[in-house]
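here you go, sequence then predicted model.
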Amino acid sequence: MPVLPGAEPYRHEGGEVGVLLCHGFTGSPQSLRPWAEYLAERGLTVSLPLLPGHGTRWQDMQVTGWQDWYAEVDRELRLLLERCTEVFVFGLSMGGALSLRLAAKHGDAVRGVVLVNPANKVHGLAAHALPVARFLLPTTKGIASDIAKDGSEEIGYDRVPLHAAHSMRRFFRLVDGELPQVTQPLLLLHSPNDHVVPPADSARILSRVSSTDVTEILLEQSYHVATLDHDADRIFEESYGFIGRLAPSAGKEGTATGG
């Protein structure tokens, strides 16, 4: 199945500091592409993979689960660690949960973590119905393009496959138990007016991680997909400043290799 135009993965070979970006559930690299390109223009080595089952049609996602999505970002992180002296992990929504698990599992190999509207739980009565409902109803209404900015759209599915949603719910519970293992410097940016992930998820993450270097920023002008919204420039600038503080060699040519 061909990838939707604009949803392709993105990679850039830059200097010795690398960044892995993880997109969200039913979304695609398109939601993070401007962020990835901003970092690449500043000399960083960047990897923005397409998660399995995403970026084509929802039917392809119905047969994937969290193990597939996590395996993809774990593989990309290992490739970056081979090329770069320091690596950061960034994530939006479910990509935030993927990033947190990478940080918990890889420890000091991950230099820092940046999260935008990270998801931690499937909320509401629907969450409790998922184990059964997924066998009765294949999909529910989509969650893509929660964006305040006129004319800005996210490439994502208009339906949520419930088998995949059930797997994501299990993944969130797993990651929640691993949050105390996250010790890296953390920058968390979240929107008070998010119609997909409530602010409670960010509060829960901040209360459970073991990181001591923590910065929280409110994105007052944006909805869920803040990387394509009014606060996008602020996200890009704050994250680059975060990297620069922790890895002063960011953007300089160094040990990064590959083609």
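Looks like it came in fine.

contacts, neighbours, all on C-alpha from now
Fine.

residue contacts, residue 45?
By C-alpha atoms under 8 Å, 6 or more residues apart in numbering, the residues touching residue 45 are 11, 12, 13, 14, 15, 16, 17, 18, 19, 39, 84, 256.

what about these, which are in strands?
11, 12, 17, 18, 19 (DSSP state E).

including distance to residue 159 and neighbour count, could those residues go into CSV?
Below are the ones in strands among the contacts of residue 45 laid out as CSV (distance: C-alpha to C-alpha, whole Å; neighbours: other C-alpha atoms under 10 Å):
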residue, distance to residue 159, neighbour count
11, 28, 17
12, 31, 19
17, 37, 30
18, 33, 31
19, 30, 28
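
need the contact partners of whatever helix or strand residue 101 lives in.
Residue 101 belongs to helix 94-106 when assigned by DSSP states H and E. With contact meaning C-alpha under 8 Å, 6+ apart, helix 94-106 is reached by 21-25, 70, 73-74, 89-91, 110, 113-120, 172, 175, 178-179, 181-184.

what about those residues, which are in helices?
70, 73, 74, 172, 175, 178 (DSSP state H).

just these now: which is nearest residue 239?
Set against residue 239, the nearest of the ones in helices among the contacts of helix 94-106 by C-alpha to C-alpha is residue 73 (19.3 Å).

residue 201 versus that closest one, what's the distance?
As judged by C-alpha to C-alpha, to the nearest Å, residue 73 and residue 201 stand 22 Å apart.

and the two? Which one has more around it.
More crowded of residue 73 and residue 201, by other C-alpha atoms under 10 Å: residue 73, with 25 against 19.

any idea how far that one is from residue 55?
Taken as C-alpha to C-alpha, the span from residue 73 to residue 55 is 15 Å.

most widely separated two among the ones in strands among the contacts of residue 45?
Distance extremes for those: the farthest pair is 11 and 17 at 13.6 Å, using C-alpha to C-alpha.

doesn't residue 116 make contact with residue 190?
Yes - contact criterion C-alpha atoms under 8 Å: residue 190 and residue 116 qualify, at 5.6 Å.

ok, the two, which is more surrounded?
Set residue 190 next to residue 116 and count neighbours by other C-alpha under 10 Å: residue 190 wins out with 29 against 26.

count the neighbours of the nearest residue to that one once chain neighbours are set aside for me.
Distances taken as C-alpha to C-alpha, 6 or more residues apart in numbering place residue 117 nearest to residue 190, at 4.6 Å, with adjacent residues excluded. Using other C-alpha under 10 Å, residue 117 has 30 other residues around it.

and the comparison structure, right after this:
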Amino acid sequence: MPVLPGAEPYSNDGNRVGVLLCHGYTGTPQGLRPWAEHLAGAGYTVRLPLLPGHGTTWQELGRTRWQDWYAEVDAAFRELRVSCDHVFVAGLSMGGLLATKLALDHGPRVSGLVLVNPIYKHDNKLLALLPALRRVVPSFPGIANDIKKTDGEPELGYTRNPLQSMHSQTQLWAGVSRDLAEITQPVLLLHSREDHVVPPLSSAYFLSRISSTDVTEIWLENSYHVATLDNDAPLIHDESVRFIQRLSA
């Protein structure tokens, strides 16, 4: 199926420090492209894959599950490990969740985690109905483009949220959340004070359960959920480079 213009994956071959970026649910690499290009400009080897079911149609996404999305980022991570001495994983929203699972599965081979508004839990009561709703309702309204900035680039994402794949994502929340105590890697967590997609309890839950001793938490005061395309994007760029430089020196 043809990929939407602008939704293509991004790749840059740089030095022996690799960075894997994971985009969010119903989004595309476009939402992280400026970040990826900034990291490439800093000299890093960068991979930003397109997750299966994304960048085409929401119906196509509805035919995929979390195992499909994870397999894509896991393959990209393994590729980076071949050519890089250090590999950092980073992500936005569900991309942060996938990055966290990579850290759980690959342990010290992940040099550090950079998370922007990651999702591990949600307080929307409708989620409890998903197991039944997904059998009778194909989709809900989309969650893309939660951006405060009014004069910037909008997020390229679906206008509908397929419930079959949404239900699969919640299963991944449960599995990763259960094992968060096994996270020991250095963490840079950046999250928005006002986010209309992921509630503050998600990042708070993550911080309360990980075992990492090197943790930097930064509040994003001038962005909504898609902070990588919002007013605080330069802060995300600069802080992630500073974090990676410190740990890979």
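Cool, got the structure. Small disclaimer: the values here were computed from a predicted structure and weren't measured.

thinking again about what came up before, can you tell me which of the contacts of helix 94-106 of the first structure are in strands?
Using DSSP E, these in strands are 21, 22, 89, 90, 91, 110, 113, 114, 115, 116.

the fifth one - nearest residue in space that isn't next to it in sequence?
Translated: residue 91 of the first structure. Take residue 91 of the first structure and drop its neighbours on the chain: the residue closest to it by C-alpha to C-alpha, 6+ apart is residue 22, 4.6 Å away.

give the burial count for that neighbour, as a bare number.
Neighbours around residue 22 of the first structure, by other C-alpha under 10 Å: 31.

relative to residue 88 of the first structure, how far out is it?
According to C-alpha to C-alpha, residue 22 of the first structure stands 11 Å off from residue 88 of the first structure.

so the helix holding residue 101 of the first structure versus strand 110-116, what angle?
Interaxial angle of helix 94-106 of the first structure relative to strand 110-116 (axes from the mean of the first three to the mean of the last three C-alpha atoms, to 10 degrees): 160 degrees.

got the angle for helix 94-106 of the first structure vs strand 17-22?
Calculated by the same axes, to 10 degrees, helix 94-106 of the first structure forms an angle of 130 degrees with strand 17-22.

which parts of helix 94-106 of the first structure are buried?
Across helix 94-106 of the first structure, burial judged by 16 or more other C-alpha atoms under 10 Å covers 94, 95, 96, 97, 98, 99, 100, 101, 102, 103, 104, 106.

what about it, how far off from the second structure?
On superposition with the second structure, the mean distance recorded for helix 94-106 of the first structure (mean C-alpha distance after the TM-score superposition for the first structure) is 0.5 Å.

distance between that helix and the chain's centre?
Helix 94-106 of the first structure sits 9 Å away from the centroid of its parent chain (C-alpha atoms, centre = their mean, to the nearest Å).

go on, stretch 61-69 of the second structure?
Mean-position distance between stretch 61-69 of the second structure and its chain equals 15 Å (C-alpha atoms, centre = their mean).

and if you look at stretch 105-123 of the first structure?
Using C-alpha atoms, centre = their mean, the offset of stretch 105-123 of the first structure from its chain centre is 8 Å.

tell me the buried residues in it?
106, 109-122.

out of those residues, who's nearest residue 148 of the first structure?
Using C-alpha to C-alpha, these come closest to residue 148 of the first structure at residue 117, 14.4 Å.

how close does that closest one get to residue 8 of the first structure?
For residue 117 of the first structure, the distance to residue 8 of the first structure - C-alpha to C-alpha - is 22 Å.

cool, and residue 71 of the first structure?
18 Å.

what does residue 112 of the first structure give?
Distance, residue 112 of the first structure to residue 8 of the first structure, by C-alpha to C-alpha: 25 Å.

what of residue 16 of the first structure?
Relative to residue 8 of the first structure, residue 16 of the first structure is positioned 24 Å away (C-alpha to C-alpha).

the more surrounded of those two?
Taking other C-alpha under 10 Å, residue 16 of the first structure and residue 8 do not tie; residue 16 has more neighbours (25 against 19).

I'd say the more buried one and residue 81 touch.
No - look at residue 16 of the first structure against residue 81 with C-alpha under 8 Å: they stay out of range, at 9.9 Å.

name the SS class of the residue in the second structure sticking out farthest from the centre, please.
Distance from the C-alpha centroid of the second structure peaks at residue 136, with 28.8 Å (C-alpha atoms, centre = their mean). Under DSSP: H, G, I helix; E, B strand; the rest coil, the three-state class of residue 136 of the second structure is coil.

quick check, central residue of the second structure?
Judging by C-alpha atoms, centre = their mean, the second structure has its centre closest to residue 95, at 1.8 Å.

contacts for stretch 74-92 of the first structure?
By C-alpha under 8 Å, 6+ apart, the list of residues contacting stretch 74-92 of the first structure reads 15-24, 45, 47, 49, 96-99, 102-103, 109-118, 225, 243, 247, 255-258.

number of residues surrounding residue 248 of the second structure?
Other residues close to residue 248 of the second structure by other C-alpha under 10 Å number 14.

pretty sure it contacts residue 18?
No - with contact defined as C-alpha under 8 Å, residue 248 of the second structure does not reach residue 18; the gap is 10.0 Å.

for residue 146 of the second structure, which residues are in contact?
Counting by C-alpha under 8 Å, 6+ apart, residue 146 of the second structure has contacts 195, 196, 197, 224, 225, 226.

what residues are up against residue 141 of the first structure?
Residue 141 of the first structure neighbours (C-alpha under 8 Å, 6+ apart): 158, 159, 160.

burial of the last one, as a residue count?
For residue 160 of the first structure, the number of neighbouring residues by other C-alpha under 10 Å comes to 22.

for the contacts of residue 146 of the second structure, which ones persist in the first structure?
Contacts conserved in the first structure for these, using both residues aligned by TM-score structural alignment, their matches' C-alpha atoms under 8 Å: 195, 196, 197, 224, 225, 226.

out of those, which comes closest to residue 33 of the second structure?
residue 226 (12.2 Å).

the closest one is in contact with residue 149, isn't it?
No - judged on C-alpha under 8 Å, residue 226 of the second structure makes no contact with residue 149 at a distance of 10.0 Å.

the two: which is more packed in?
Using other C-alpha under 10 Å as the criterion, residue 226 of the second structure and residue 149 rank with residue 226 on top: 29 against 16.
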